[in-house]
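Enquirer: need the 3D shape of this:
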Amino acid sequence: MKVLIIDNSTSYLNQLQSLLPPEASHTTIDFSEIDKDTAENFDVAILSGGHSFPVAGNENRLEKEIDFVSNYKKPIFGICFGFELIASIFGAKLEQMERKEHGVLNIEVIEPDDIFLNTPNFSVYESHRWVVREPGEQFITLAKSKDGVEAIKHKTRPIYAVQFHPEMFIDKTCGDEIFHNFLNLIK
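Expert: A predicted model of the protein is given here:
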């Protein structure tokens, strides 16, 4: 499996890369350098989290990544910032929270899906200031928390996205299992 990681200035790049199975090859590129021709050489794209700037109000800066997500036909998995970007591309409104959500949190699965197979608990690691309350008509909400939507799946395209960070605190959360389930689904 050839994996493209689109780095949205995440602080957790090493942790994200370490989640990939040993047989997967990966390339990491900055969000501003994405182009359609490069992306076609990969089996799946992972959109990382990011902390440098919000999605809302920075659509011009994110133009290449927005175009990529809008047109890429292969599987995509969005994490935190990547989740917010995907949701906003398909019509969701992002809301800024009064304070940052940070730490391990329980989520509620509201729509069973194979992405949640063999997860012993539904604790995940959060680190975000923005929230999606409704993901838009093209998505199924898979999980929620007290703040909003936590996991979505596109109705017709191979796109999943999560508000949380599956790459963090894998000894205390089920995020890594959810990420691996996604990779197994697309094999």
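
Enquirer: hey, let's count contacts and neighbours off CA atoms from now on
Expert: Will do.

Enquirer: quick check, Glu150 in a strand?
Expert: Yes: counting by DSSP: H, G, I helix; E, B strand; the rest coil, Glu150 falls inside a strand.

Enquirer: for the protein, which helix is longest?
Expert: Counting by DSSP state H, the longest helix found in the chain is helix 175-185.

Enquirer: residues of it that come out buried?
Expert: Buried positions in helix 175-185, judged by neighbour count with 16 or more other CA atoms under 10 Å: Gly175, Asp176, Glu177, Ile178, Phe179, His180, Asn181, Phe182, Leu183.

Enquirer: name the element Leu85 belongs to?
Expert: Using DSSP states H and E, Leu85 sits in helix 81-89.

Enquirer: next, the second sequence, to be compared with the first:
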Amino acid sequence: MTKTGFVILEDGHILEGKSFGAEKKAFGEVVFNTSMSGYQEVLSDPSYCGQIVTMTYPLMGNYGVNRDDFESLDPAIHGLIVKEQAQQPSNWRSEGSLSELLASRGIPGLYDVDTRQLTKIIRKHGAMKGMMATGIERKDIPQYLEQIRSTSLTTDQVAQVSTKNAFHCPGTKDRIVLIDYGCKAGILRELTDRHCDVRVVPYDTHAEDILKLRPDGVLLSNGPGNPKHVPQAVETVRALVGQVPLFGICLGHQLFALACGADTHKLTFGHRGANHPVKDLQTNKIMMTSQNHGYAVARDSLKQTPLEVTQLAVNDGTVEGLKHKEAPAFSVQYHPEASPGPFDSQAHFDQFLAMIEEHQNRKTSHYTPNFQVSKGEKDYATIS
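Expert: Have a look, this model is predicted:
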């Protein structure tokens, strides 16, 4: 029997729905995502750690779920809110329903919620603390509301979702150290598809330990939460700038900005969806991008830094791309690997590898080596 559930927001708004997935209470920051599809990638994106996500598109679960579309094996999302959930999905790739997936991972869901009203509340008042609760009566809601208001949101999301142990994805070309702040599988896929030799390390790995791996480049991954909550990551990035080519994505973009002396701020309701237009200031071209972040780089704070703005959001003018004026380093606020979303910006991975090659050519142009190394070959014997 389907149980009635409630979405309770800290400002006192209450919306009613019906339970699916795991039947349990959930607390977190209530946000919304405008993607029309890709719900499996959304709920398995580590950047949603600590959040309850509302999908604005009415129907979710219609094509089921499968083992290939996970962005992480252990979803960190706290809850999912939809208008309608398909109980009988239809797709040749489907291996189960959305409800079955949520139940198997202990994630609560609510459907038959007025998601349009909920989204309008968040747009007007901003993302806020909230709770999903089933099996309670309306008369009990005031005590839960008090609990919501007195409970703080978690600040250790990066530590929760980052890998605990370094691991290696062998490849034959450039050696990339990927710092995992909550990395999506799509980023690793884009690197391995380009035959990169990837070393994934935890978020708190020190710069000197990263440099001991002799990377050709370092990629700063996406991740959840406020970039100022991981000051050790900022120090690591600061120590790496100028030492090795860098590419930052999403949270990595914000950490890169902080490391170079800029500032970040919280957005009212964030950018979450697969249809965000971004303008490249060098080409004047518009890209459609996939985004998921609640914080942004403060544009005014860039004036006294060695950073240059390369891209801006069309909708609200926020900073979407940066590059260092002297060091080989750049970053983007959105997800060039998409998952879900458009592929307009996938070329940034090629840009990163081209930057690495240019950096290597500059280093070797000042001397003539007394040995030859064939293209793609690496001296792995010296790597720990």
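
Enquirer: just give the nearest non-adjacent residue to Lys153 of structure 1, would you?
Expert: Spatially, and ignoring its direct neighbours in sequence, Lys153 of structure 1 is nearest to Tyr160 (4.5 Å; CA to CA, 6 or more residues apart in numbering).

Enquirer: what about the aligned partner of the one you found in structure 2, how many residues close to it?
Expert: The equivalent of Tyr160 of structure 1 in structure 2 is Phe330 (alignment by TM-score structural alignment). By other CA atoms under 10 Å, the residues close to Phe330 of structure 2 number 26.

Enquirer: tell me the SS of Phe330 of structure 2?
Expert: strand.

Enquirer: is it true that it touches Leu246?
Expert: Yes: with contact defined as CA atoms under 8 Å, Phe330 of structure 2 counts as touching Leu246 (6.4 Å).

Enquirer: trace Gly252 of structure 2 over to structure 1, please.
Expert: So Gly252 of structure 2 corresponds to Gly82, using TM-score structural alignment.

Enquirer: got a list of what Val234 of structure 2 touches?
Expert: Leu255, Phe256, Leu258, Ala259 (CA atoms under 8 Å, 6 or more residues apart in numbering).

Enquirer: a markdown table for those residues, including neighbour count and distance to Lys363 of structure 2?
Expert: Below are the contacts of Val234 of structure 2 laid out as a markdown table (neighbours: other CA atoms under 10 Å; distance: CA to CA, whole Å):
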| residue | neighbour count | distance to Lys363 of structure 2 |
| --- | --- | --- |
| Leu255 | 31 | 26 |
| Phe256 | 35 | 23 |
| Leu258 | 24 | 27 |
| Ala259 | 21 | 24 |
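
Enquirer: the match of Gly252 of structure 2 reaches Phe164, doesn't it?
Expert: No: between Gly82 of structure 1 and Phe164 there is no contact under CA under 8 Å: 10.2 Å.

Enquirer: ok, those two, which is more surrounded?
Expert: Ranked by neighbour count (other CA under 10 Å), Gly82 of structure 1 and Phe164 place Phe164 first, with 29 against 26.

Enquirer: so that one sits against Glu126, correct?
Expert: Yes: the criterion here is CA under 8 Å, and Phe164 of structure 1 meets it with Glu126 at 4.8 Å.

Enquirer: which residue ranges form the helices in structure 2?
Expert: Under DSSP H, structure 2 gives helices at 39-43, 98-104, 115-125, 141-150, 157-161, 185-193, 207-212, 231-240, 251-259, 347-364.

Enquirer: so of those, which one's packed in deepest?
Expert: Highest mean neighbour count of the helices of structure 2: helix 251-259, a mean of 29 (counted as mean count of other CA atoms under 10 Å).

Enquirer: now do that helix: which elements does it pack against?
Expert: strand 217-220, helix 231-240, strand 246-249, strand 264-280, strand 286-297, strand 329-332 (3 or more CA pairs under 8 Å, 6 or more residues apart in numbering; DSSP states H and E).

Enquirer: output those in CSV, with distance to Gln160 of structure 2 appended to each entry.
Expert: Below are these laid out as CSV (distance: least, CA to CA, whole Å):
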stretch, distance to Gln160 of structure 2
strand 217-220, 17
helix 231-240, 15
strand 246-249, 19
strand 264-280, 21
strand 286-297, 17
strand 329-332, 24
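
Enquirer: to Ala338 of structure 2, which of the ones you listed lies closest?
Expert: The stretch from these with the least distance to Ala338 of structure 2 (CA to CA) is strand 286-297; that distance is 5.4 Å.

Enquirer: buried set for the closest one?
Expert: For strand 286-297 of structure 2, using 16+ other CA under 10 Å, the buried residues are Ile286, Met287, Met288, Thr289, Ser290, Gln291, Asn292, His293, Gly294, Tyr295, Ala296, Val297.
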